[in-house]
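Asker: Sequence unavailable; structure follows:
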């Protein structure tokens, strides 16, 4: 029998057509070729029609095709995109105490990350966090690793072997005034040298960066000297690689930036003057941006990772997603573990909805108050297609369209019978009279990993719930 590398998925497919609109494809077949790309999308199609018409059109034989069909109460949704996560902080999830950002870094984050210089510890933590992310439906992630080259390379290896599409970056931090002695690069040159070593490793294991790609990662401006930022900016120009970092997360952090860079206009300009602000730059948080900073970020084409759970946990503030969109800035969602408490992008989508309502509370009654609130469609866009664009994957993932790669979650909802007992796991109960729009809203606000029945990346099954 020929190798079963081609696949046909049957059922309902839901994805973001735009920020404002979800596309609902019912009774649809999505055909995926050997490379994991979508070769055909046919609406009004059952298995018999696939066999009689679609496969012959594609030149595929039934013997070489795997077929996966939705069961009752199930649908396919694009894999979630986590645009900001700290993998070495995973053991600290939920342990944010009563601290704010800078105290939290010193008390919890730096000591934990330093432990992962030991590769055996790193393997344990990184394997756990990748598996947990995938089980929640995350198929792509922009990941901050720790300082160690060996452990960062291990993280890249594990993403590749476990099937997580990822940007992986070793954090650079050489500023002796803000970094602890036990967790600090020796010099600006040291930061770049170690970053180059991590880049070389990813080039070796995934030469085309099909699944894993290196990302230049100055932790944030206060952790880096101007010399280090400048050298990293030169490295970006030389390699064309993306950049990930933080911006305007917390008032104390912003005051520290002003103190360390007194001759630079503002936080965003610190990155810009050092060559780190461009269309491939991911800026996490962006809670307290000024109008001038938003204009600069939009002009450079840089993107923002909105981290609503983390911003609430660390009392950082409320990022204004609508405000960013109005100024031309693309936005995705980040879990920001362990500032955030959950590996679930779906959880952060509902938190984004709630945070937008808190933003609205501070706006006088009128049209702008209502506009500040994000819709179900908009937060699910942030979780998928918006995040893909933030990560530079907008042409590859985030929708079920011909030519895109099949990153998907099979979602199952609980069906409540006449006896009041739900069939199926999870916290989402469906009674049968809901529209698709209502089912999706219920899933957004009540769903969790139990609803993620199976997960595919590039057409390959990477997780299935027993």
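Answerer: Cool, got the structure. Worth saying up front: this structure is predicted, and the values here are computed from it rather than measured.

Asker: C-alpha from now on. contacts and neighbour counts both.
Answerer: Noted.

Asker: and the residue nearest in space to the middle of the chain, what does it touch?
Answerer: For the chain, the residue nearest the mean C-alpha position is residue 82 (1.2 Å; Cα atoms, centre = their mean). Contacts here follow Cα atoms under 8 Å, 6 or more residues apart in numbering; on that basis residue 82 touches 138, 140-142, 332-335, 345, 383, 387.

Asker: Let me have those residues in a markdown table, extended by neighbour count and distance to residue 465.
Answerer: Shown next, in a markdown table, are the contacts of residue 82 (neighbours: other Cα atoms under 10 Å; distance: Cα to Cα, whole Å):
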| residue | neighbour count | distance to residue 465 |
| --- | --- | --- |
| 138 | 30 | 14 |
| 140 | 30 | 19 |
| 141 | 26 | 21 |
| 142 | 29 | 25 |
| 332 | 30 | 27 |
| 333 | 32 | 25 |
| 334 | 33 | 24 |
| 335 | 30 | 22 |
| 345 | 28 | 18 |
| 383 | 31 | 21 |
| 387 | 33 | 25 |
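
Asker: from the residues you listed, which is closest to residue 446?
Answerer: Nearest to residue 446 out of the contacts of residue 82 is residue 345 (Cα to Cα; 13.0 Å).

Asker: my read: the closest one touches residue 138, true?
Answerer: Yes: Residue 345 lies in contact with residue 138 (Cα atoms under 8 Å); the separation is 7.0 Å.

Asker: ok, second structure coming up, stack it against the first:
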């Protein structure tokens, strides 16, 4: 995935930049300058280097955008798991558990996307709200419908979002009104890949997307594994989402020890694979995931909303498994990675209550890393995005904690917040009002409010 030619002029930002690095989950760089040309970061330096760097890189004074005291730049959020067709019923059915929720809400609504015009309207709403909350890169599940899935790709491209888009595959244990044959599923997936390539959308990547093992035969899973290898594509699915789902998978595939083995023996666990949830993995399964180089999309909001379970981020980080955050709309009830950050912290703290005293729950710095650099690692994009490094593409959010309609006040009667206080308050209290500008590959895709 690469930047398309940008129609934005070159620009320099001067102020505070906040990002994650290989060494620090949250690094604050004050009074710095960052130059962008053709969508990429050309240089980063101290404010005292402004004149020399402008001369060296042929920038002019008018290119400089000075951030005020309440503003800072962060990398764009990465949402590693979002069901775009489910957006219309977000916040509905939270009284049900996973399998019942799928039957009552997910399958009936997703079947409506056979109508490509309906799909286009609904997908535009989903992508627009995702961007509104600062998600510059999203990995989307669509539906089994090829034409509608192509509409999702076109909508994301038109809105300026970087996206992975997958046509869903289902050939068993699915409603009669929402199922494919094995042959049709494989044929249409290959057609989707070919048609998407013809559209020449540089920011959009096709992703192989079996829904989850209970809805796919071994023949289909193995066929999808071969397609992923043939076209060198990423793979996304759900794995070990709940105890109920794990039991179902084992009963459906008696020749396999667990859900992980079903995917692994089908050729679906690679260094380009990322699986949502993974709540019930044994230590042996965790080792397999790590050895294959797979990533995990941690979806704390939906895990608790539909009572699937609580994911142990600390254990996975200690096991050196790649972790990113996902909203999992509509099992998750907010298309906001800010909500995923907060829920990830809460779940980790709840888990710590029943752990040994030396167990460390994650805190906001690590959750911030998962939402940015961690997500880019899961999607295999950390050489392009995820933090502010020279040569990377400029995906960024301009945060303003002092805007007039901010949901919180950074100055109170006790003391004046320092920059770390402001960052922490944004992560815990902020919302889309504080996200003043959104950049993808150097292009502004959300205009500043007036």
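Answerer: Perfect, thanks for sending it. It should be emphasised that the depicted structure is a prediction, and the values quoted were computed from it without experimental measurement.

Asker: on that earlier part again, any residues in contact with both of residue 345 and residue 138 of the first structure?
Answerer: Shared contacts of residue 345 of the first structure and residue 138, counting by Cα under 8 Å, 6+ apart, come down to 80-82.

Asker: Just tell me what the residue nearest to the centre of the first structure corresponds to in the second structure.
Answerer: Aligned counterpart of residue 82 of the first structure in the second structure: residue 79 (TM-score structural alignment).

Asker: so where does its match fall, helix or strand?
Answerer: strand 77-83 (DSSP states H and E).

Asker: Output the residue interval of the first structure matched by the helix or strand just after that strand.
Answerer: On the C-terminal side of strand 77-83 of the second structure, the nearest following helix or strand under DSSP H and E is helix 98-101. Helix 98-101 of the second structure corresponds to residues 101-104 of the first structure when matched by TM-score structural alignment.

Asker: Next one: the residue nearest to the centre of the first structure from residue 406 of the first structure, what distance?
Answerer: 17 Å (Cα to Cα, to the nearest Å).

Asker: What is the burial count for residue 271 of the first structure?
Answerer: Residue neighbour count, defined by other Cα atoms under 10 Å, stands at 23 for residue 271 of the first structure.

Asker: Translate it into the numbering of the second structure.
Answerer: By TM-score structural alignment, residue 271 of the first structure lines up with residue 263 in the second structure.

Asker: mean shift between the helix or strand hosting that match and the first structure?
Answerer: Here residue 263 of the second structure, judged by DSSP H and E, is contained in helix 259-265. Aligned to the first structure and superposed, helix 259-265 of the second structure gives a mean residue distance of 0.5 Å (mean Cα distance after the TM-score superposition for the first structure).

Asker: all strands for the stretch 351-450 of the second structure, in order.
Answerer: 396-400, 435-440, 443-446 (DSSP state E, counting those that start in this stretch).

Asker: Per the alignment, name the residue of the first structure opposite residue 295 of the second structure.
Answerer: Under TM-score structural alignment, residue 295 of the second structure pairs with residue 303 in the first structure.

Asker: Repeat that for residue 234 of the second structure.
Answerer: Using TM-score structural alignment, residue 234 of the second structure pairs with residue 242 in the first structure.

Asker: Its match: neighbouring residues, count only.
Answerer: What residue 242 of the first structure shows, counting by other Cα under 10 Å, is a neighbour count of 23.

Asker: Same question for residue 25 of the second structure.
Answerer: 18.

Asker: which secondary structure element contains it?
Answerer: Using DSSP H and E, residue 25 of the second structure sits within no helix or strand.

Asker: Which positions within stretch 84-101 of the second structure qualify as buried?
Answerer: Of all the residues in stretch 84-101 of the second structure, those buried under the rule 16 or more other Cα atoms under 10 Å are 84-87, 93-94, 97-98, 101.

Asker: How about residues contacting that stretch?
Answerer: Under Cα under 8 Å, 6+ apart, the answer for stretch 84-101 of the second structure is 105-106, 109-110, 113, 119, 122-123, 125-127, 140-143, 242, 245, 305-308, 329-334.

Asker: just to revisit the earlier point, quick one: which of the shared contacts of residue 345 and residue 138 of the first structure is nearest residue 197 of the first structure?
Answerer: residue 82 (24.9 Å).
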